[in-house]
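# Sequence plus predicted model, see below.
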Amino acid sequence: MKFTDSPVIELRVRDTLLSLHQDNGSIHVGTSVWPCSLVLVKFAERWAHSRDPNPYAALLDFRSKRAVELGTGCGGAAMGLFLLGLTDVVLTDIPAVMPALKHNLKRNKPALGKALKTAVLCWNNPDQIKALNPPFDVVIATDVVYIEESVRHLVSATAALVKPDGVVLLGYQLRSPEADKLFWELCDEAFDKEKVPHEHLHPEYAYEEADVFILRKKRNHEQNS
């Protein structure tokens, strides 16, 4: 489920309005803006620098942290988290999606104040993974689990990219029962997972179908991988 078929999706992050152009007629799913990217950003916005008792204060303290986003698509998640303090982030996707991503980065450059870094990344390409100079403090991934054949590569790439003490911020919605089953089986081998309670999501972006998970690498995974 997309939020809308409108060609432009607007996402307000604090005092900045992001404008994301999408092409739902494309054969590539990465040219559409999918809900979980927005859900993740608004969750982070709710808790970043919150004065209330904040269980996510350390998680969302992005100072001096390197990050990479997998399956960036139109770029909404990384752009939003950049506006919340994540200054060193590289946005990755397959070559076919790069024109749409770069178009959205260009149209939002006045709001962002700088051009964010991009890189081509196919999850099964070890040379492209190595070229990103891992490991990263934060790996961002939203709405990336929908094809069973890609799941093993996704989990492997994620584990290779994140630091032993790093974190994966995952925006998730069930798209394929087969992909979902395999994804969580493989994640359970590599990561400890924490599901963000729905009441902790942004109240205007707390959709029943969308979840935010926090994944951290299991201590023994480095030895077993």
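Looks like it arrived, so ask away. Numbering: from 1, shown residues only.
# contacts, neighbours, all on C-alpha from now
Fine.
# so what's residue 144 up against?
Contacts for residue 144 (C-alpha atoms under 8 Å, 6 or more residues apart in numbering) come out as 70, 71, 172.
# at 7 Å instead, please
Shown in contact with residue 144 (C-alpha atoms under 7 Å, 6 or more residues apart in numbering): residue 71.
# Residue 80 now?
Per C-alpha under 7 Å, 6+ apart, neighbours of residue 80: 13, 41.
# where's the helix or strand where it lies relative to the chain centroid, distance-wise?
Assignment of secondary structure by DSSP states H and E places residue 80 within helix 76-83. Distance of helix 76-83 from its chain centroid, counting by C-alpha atoms, centre = their mean, to the nearest Å, is 9 Å.
# take a look at this one as well, against the first:
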Amino acid sequence: MEEERLEMMLGSYGGKVSVLEWETESGAAEETMLLWGIQQPTLSKQNAFVSHSSLQLLLDACGHSLSILQSPSSLGKPGVTGAVMWDSGVVLGKFLEHAVDLGILVLQGKKVVELGSGCGLVGCIAALLGAQVILTDLPDRLRLLKKNVESNFRHGVRGSAAVKELTWGDDPDNDLIEPPPDYVLGSDVIYSEGAVVDLLDSLTQLCRPQTTVFLSGELRNDTVLECFLEAAVKDFVVGRIDQSQWHPDYRSPRVVMYILVKK
């Protein structure tokens, strides 16, 4: 199945991606089976780039030393998300930096909305790359997010970073959709079947055909990923970005990255 996939460029990303197209309802299931078969995520190290017991994550990106505060004590609380960083966030952030360095992605001056920003690493890196970023999350996650944005933007930064409340499925504030974002980012946002409908609802409201979406995620639950892909291809062209295009030092068999463009 993989060899027959169409390789093409999607949206504003200059690299070729493997476009997911299927003629039968089993297509999403085949994609997830293929991923688990090839990457075998359960056999590789979990949290290769992060530590959930640490109060902060230190990472060099775009010539800056980022210090991202975490809240390990909140990790086990029911319903709490975004308290710590996951590998998928580090992978996505370093992918953006790598793609900009290669000249196959331009973020300078572009409007970017990040969904489920959590601790804010991905949005911070996008801003360091020159984007005008709006980082969003649930109301109870904004305090930590604002702290990280403020503490990492004290010196000469090309872009900007603002924090805003957004609950998936609710109508977004007008400044999120007008003008439409050039890019929408999300890491580890595909984590439960219950959240898939609301996530796709927000993506549909935020995106126009000229918007490019990058989503990275941890390969934990094939049923949840299958549910997302099956629903996403109805309104979006979906492509998988091969790990050969990621930052060479930040690749993991436990992570997958997709690009979406509205049909």
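Now that the structure is in, tell me what you want to look at. This one's a predicted model, so the numbers in the text were calculated from it and none came from an experiment.
# on that earlier part again, where in the second structure does the helix holding residue 80 of the first structure fall?
With TM-score structural alignment applied, helix 76-83 of the first structure matches the range 121-128 in the second structure.
# Can you tell me what residue 242 of the second structure aligns to in the first structure?
Under the alignment by TM-score structural alignment, residue 242 of the second structure pairs with residue 197 in the first structure.
# So what's the residue count around its match?
Burial of residue 197 of the first structure is recorded as 11 neighbouring residues (other C-alpha atoms under 10 Å).
# I'd like the distance from it to residue 167 of the first structure, if you could.
Distance of residue 197 of the first structure to residue 167 of the first structure, given as C-alpha to C-alpha, to the nearest Å: 18 Å.
# would you list every one of the strands in the first structure?
Using DSSP state E, the strands of the first structure run over residues 8-13, 16-21, 66-70, 88-93, 117-120, 136-142, 162-172, 191-195, 211-217.
# Kindly state which of the ones you listed is positioned closest to residue 110 of the first structure.
With C-alpha to C-alpha as the criterion, residue 110 of the first structure lies closest to strand 16-21 of the strands of the first structure, at 9.7 Å.
# how much does the closest one deviate in direction from strand 8-13?
Here the directions of strand 16-21 of the first structure and strand 8-13 differ by 160 degrees (axes from the mean of the first three to the mean of the last three C-alpha atoms, to 10 degrees).
# if we can go back for a sec, can you list the strands of the first structure in CSV and add mean neighbour count?
Shown next, in CSV, are those (neighbours: other C-alpha atoms under 10 Å):
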stretch, mean neighbour count
strand 8-13, 16
strand 16-21, 18
strand 66-70, 25
strand 88-93, 21
strand 117-120, 17
strand 136-142, 24
strand 162-172, 20
strand 191-195, 15
strand 211-217, 21
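# So which of those strands is nearest residue 38 of the first structure?
Of all the strands of the first structure, strand 8-13 sits nearest to residue 38 of the first structure, with 7.4 Å by C-alpha to C-alpha.
# ok now that closest one, how far from the chain's centre?
16 Å.
# and for it, what span of the second structure is it aligned with?
Residue span in the second structure matched to strand 8-13 of the first structure, by TM-score structural alignment: 56-61.
# so how far does stretch 224-241 of the second structure reach from one end to the other?
One end of stretch 224-241 of the second structure sits 19 Å from the other (C-alpha to C-alpha).
# Run through who's touching it.
With C-alpha under 7 Å, 6+ apart as the criterion, stretch 224-241 of the second structure contacts 17-20, 28-29, 32, 190-193, 196, 200, 257-263.
# In that stretch, which residues are buried?
If you call a residue buried by 16 or more other C-alpha atoms under 10 Å, then stretch 224-241 of the second structure has these buried ones: 224-229, 232-233, 236-241.
# Return the member of the residues you listed nearest to residue 167 of the second structure.
Comparing those against residue 167 of the second structure with C-alpha to C-alpha places residue 228 closest, at 18.0 Å.
# Aligned to that closest one, what sits in the first structure?
By TM-score structural alignment, residue 228 of the second structure lines up with residue 183.
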